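Trainee: After the sequence you'll find the predicted model.
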Amino acid sequence: MPARTLAALLLAAAPAAAQEPTARQTPFHGYERAVELTLGSGRAVVAPEAGGRVLSFTAGTAEAMWLDPAEKAWKPGQPPPSSAGRFDFGPELTVPAHPKTWGGDWSAEVTKDNAVRLTSPRDDPAGVQLVREFRLVPRGALVGLNCKQTMTNVGKEVREVCHWGRSFSPGGGICVIPLGDRPSRFPSRYAMYEEGATINVRNTDPNIRERDGFLEILAPPRKPKLGFDTYAGWLAYLMPNNVAFVKRFPTFPDRVYNEAAGLTLSVWYPTGPRIELEPIGPRERLRPGESASFTEGWWVIPFPYPQAGERADLRALADRVARLTAAPE
């Protein structure tokens, strides 16, 4: 289907709110216990095997996830390929290893309102157990996916943790990050992770451009891992098929963010077929038995990809995000 036709169909579709969501267990490649969620033009496939991930999120025929070809040959007992809609918790430099929550075999439950709840095994070395709830939500003709992660301290000591989103989308697009109305702590408006633990906050890169109150990552930069301290609460990834994958997430200017550079958002854009889009939550100080949750809202919206020699209309993008998407509940 031509990309512009797809965008027109997304906007012209019947209101999703008038339809009922469905959820059913269905095999997806080697994932026998995958659950498919559908509502209007929206579809998500989540799997409890190999780390409790979103394997597919589509609006119409537009796919927001990048799935490693190795996923098609995945078998139970194998480690999870590094792809698709992953989540995690940090701080990444100090959190203990947690292989059971990262790539273990989770359980799945379809709820009465046709959402799905995935529950991790206990990861005793890290003292954390995770629950992820996925729900399709309507807004006019469009459908978003709310992804809620709950972190519970199942250990005997106080734990300080934070949410990390780590989903992969297909590479080759433009990542747009609104800077918001608060000044950045970073002179370059972003931090670039150099070799080792060095974090460069005065970097310049020809593939990263500041314009009209936004940062644009136009292509893979000199070093792929970038961090941001924006409180705008969303980012958009423009894809060449004339859609934008939008993530909305809450931010908390008066709370502590406990990553090394106090990040609210990270992007990993290496050379190759994928980009990683990573909302980060604030510090959660959990006593034994306490829990904290963080929700990301995912949307695929029509937006024209700039042709050669053109620039994306970033103000129009911000307006479309505000009109067509909803903040996660």
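Mentor: The structure has been received and is ready for your questions.
Trainee: For the rest of this, base every contact and every neighbour count on C-alpha atoms.
Mentor: OK.
Trainee: tell me the contacts of residue 283?
Mentor: Going by Cα atoms under 8 Å, 6 or more residues apart in numbering, residue 283 touches 160-162, 255-258.
Trainee: what's the spacing between stretch 83-94 and its chain's center?
Mentor: Remark: stretch 83-94 is offset 11 Å from the chain centroid, using Cα atoms, centre = their mean, to the nearest Å.
Trainee: what does that stretch contact?
Mentor: Stretch 83-94 is touched from outside by 51-56, 65-68, 102, 161-169, 258-260, with contacts defined as Cα under 8 Å, 6+ apart.
Trainee: Show only the entries of those residues found in helices.
Mentor: Residues of those located in helices (DSSP state H): residue 102.
Trainee: Using ChimeraX, define a selection of the buried residues within the contacts of stretch 83-94.
Mentor: Buried residues among these (16 or more other Cα atoms under 10 Å), as a ChimeraX selection:
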select :51,52,53,54,55,56,65,66,67,68,102,161,162,163,164,165,166,167,168,169,258,259
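Trainee: Just the ones in strands from the contacts of stretch 83-94, please.
Mentor: 53-56, 161-169 (DSSP state E).
Trainee: Comparison target, given below:
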Amino acid sequence: MLHRTSVASLLVVTLTFLLPAPARCEEEGARVISYYGYDDCILLENNQARVVLCPAAGGRVLEYSTDGKNALYLPPGNEGWTYEPGKRGGNMTAGRFDVGPEQTIPRHPQLWAGRWDGEIVGPRAARLTSVKDDATGIRLIREFVLDDNSTFLACAQTIENVSDETVEYCHWSRTFAVGGGICVIPLTEPSRFPNHYVMYESSSTMNFRPEDPNIRRRDGFLEILAAPKHPKLGMDTKAGWFAYLMPNDLMFVKRFPVYEDRVYNEVAALTMSIWYPDRPMCELEPIGPREKLEPGDSATFVESWGLLPRAFPKEGDQVDLQAVAGQVQQALKEADRD
């Protein structure tokens, strides 16, 4: 059994790289470089965007940029850090991915921060593969395909059950974008939550009817203007996309599939989450449905990233939410046509 999700034309390209392929050291728009203290990073690039992947620590994305502006939070101080059991220090930043559900999955530091294998598998395309993790019984494969001529990046994560037991997990994206931005999330009806979101007030307490001056519903959108009283938020929107407007005049867009007829196994059955601390980052988190995998089965979830130019509103100005939605939809249509 192999579940495959669809993110329009980019997915068609992405899935061609799910098949076994010989390792390559260089392809059109793809090569190995040294970056941020690591010697085995993989660069994907075109005339619009740069993507730098890090196999050495967590199978993550270190740079996702256009016009020299990195959308990811990658501070100095952790260059070249690698995970070792019991070793203190280090911090996983930038474009992280994970698996959930958050509250019940076993600890899995090797999947989260350990060394992965990296390979170039085609033009502007690379694959990162984790170890077989004893704690969870799974192996993860992440595949990245940068579009030929735009900033759009397809990010596919495959969960493989390499154990001899049935497992149940879900996709969990944990991307650290640069902080100080504004989240724009299209809302859908019905919602299980009276205010269309929940707020985690502690590790074990969730407010299903929160009120916060920095979060408002307006014109069919949830707008997060600044860090709320409690930073972790969850939504059950079925729109399948959201945007994050950044002070560097870029808009980070994530698109992902949502399944109305499937089980979402986070505590509040979330389709996405935002972690919005009063710090120089914001975590953007699409969440996938439950994948019940028999031994040998695998499941793939694809999210598509885009970077669009968007002037950050000046103090006192409101975001034109309809203009944001229109710009996103037009960009997604163009990406689908390419």
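Mentor: The structure has been received and is ready for your questions. Note that the structure is a prediction, hence the values are computed from the model and not measured.
Trainee: ok, back up a step: just flag the most distant two among the ones in strands among the contacts of stretch 83-94 of the first structure.
Mentor: Farthest pair in these (Cα to Cα) is 56 and 161. Separation: 27.2 Å.
Trainee: Point me to the residue sitting closest to the centre of the second structure.
Mentor: residue 173 (3.8 Å; Cα atoms, centre = their mean).
Trainee: and that residue, how far is that from residue 331 of the second structure?
Mentor: Distance of residue 173 of the second structure to residue 331 of the second structure, given as Cα to Cα, to the nearest Å: 22 Å.
Trainee: swap in residue 79 of the second structure?
Mentor: 34 Å.
Trainee: So which of those two has more stuff around it?
Mentor: residue 331 (18 against 14; other Cα atoms under 10 Å).
Trainee: if I look at the aligned partner of that one in the first structure, how far off is residue 298 of the first structure?
Mentor: Per TM-score structural alignment, the equivalent position to residue 331 of the second structure in the first structure is residue 324. Distance, residue 324 of the first structure to residue 298 of the first structure, using Cα to Cα: 12 Å.
Trainee: returning to what we had before: for the residue nearest to the centre of the second structure, give me its contacts.
Mentor: 96-99, 284-287.
Trainee: try 6 Å
Mentor: 97-98, 285-286 (Cα atoms under 6 Å, 6 or more residues apart in numbering).
Trainee: Same check on residue 163 of the first structure?
Mentor: Residue 163 of the first structure neighbours (Cα under 6 Å, 6+ apart): 89, 280-281.
Trainee: Name the nearest of these relative to residue 208 of the first structure.
Mentor: The closest of the contacts of residue 163 of the first structure, once distances to residue 208 of the first structure are taken by Cα to Cα, is residue 280, at 20.7 Å.
Trainee: Which residue of the second structure sits opposite the closest one in the alignment?
Mentor: By TM-score structural alignment, residue 280 of the first structure lines up with residue 287.
Trainee: Share the number of residues neighbouring the closest residue to residue 279 of the first structure other than its chain neighbours, please.
Mentor: Leaving aside its sequence neighbours, residue 279 of the first structure sits nearest to residue 265 (Cα to Cα, 6 or more residues apart in numbering; 4.5 Å). By other Cα under 10 Å, 25 other residues sit near residue 265 of the first structure.
Trainee: Residue in the second structure paired with residue 265 of the first structure?
Mentor: That one, residue 265 of the first structure, aligns with residue 272 by TM-score structural alignment.
Trainee: Tell me which residues touch that match, please.
Mentor: Each residue near residue 272 of the second structure by Cα under 6 Å, 6+ apart is listed here: 235, 285-287.
Trainee: where's it relative to residue 78 of the second structure, distance?
Mentor: The separation that residue 272 of the second structure has from residue 78 of the second structure, given Cα to Cα, amounts to 28 Å.
Trainee: can you check residue 141 of the second structure too?
Mentor: 24 Å.
Trainee: Between the two, tell me which one has more neighbours.
Mentor: residue 141 (20 against 15).
Trainee: Contact partners for the more buried one?
Mentor: 128-129, 157-158.
Trainee: I'd guess it is in a strand, am I close?
Mentor: Yes. Assessed by DSSP: H, G, I helix; E, B strand; the rest coil, residue 141 of the second structure belongs to a strand.
Trainee: Mind telling me what residue 213 of the second structure corresponds to in the first structure?
Mentor: Checking TM-score structural alignment: residue 213 of the second structure goes with residue 206.
Trainee: Would you map the helices across the stretch 201-338 of the second structure?
Mentor: For the stretch 201-338 of the second structure, the helices defined by DSSP state H, counting those that start in this stretch cover 321-337.
Trainee: all strands of it, in order?
Mentor: 205-207, 215-218, 221-224, 232-235, 241-245, 250-255, 272-275, 281-286, 291-293, 298-309 (DSSP state E, counting those that start in this stretch).
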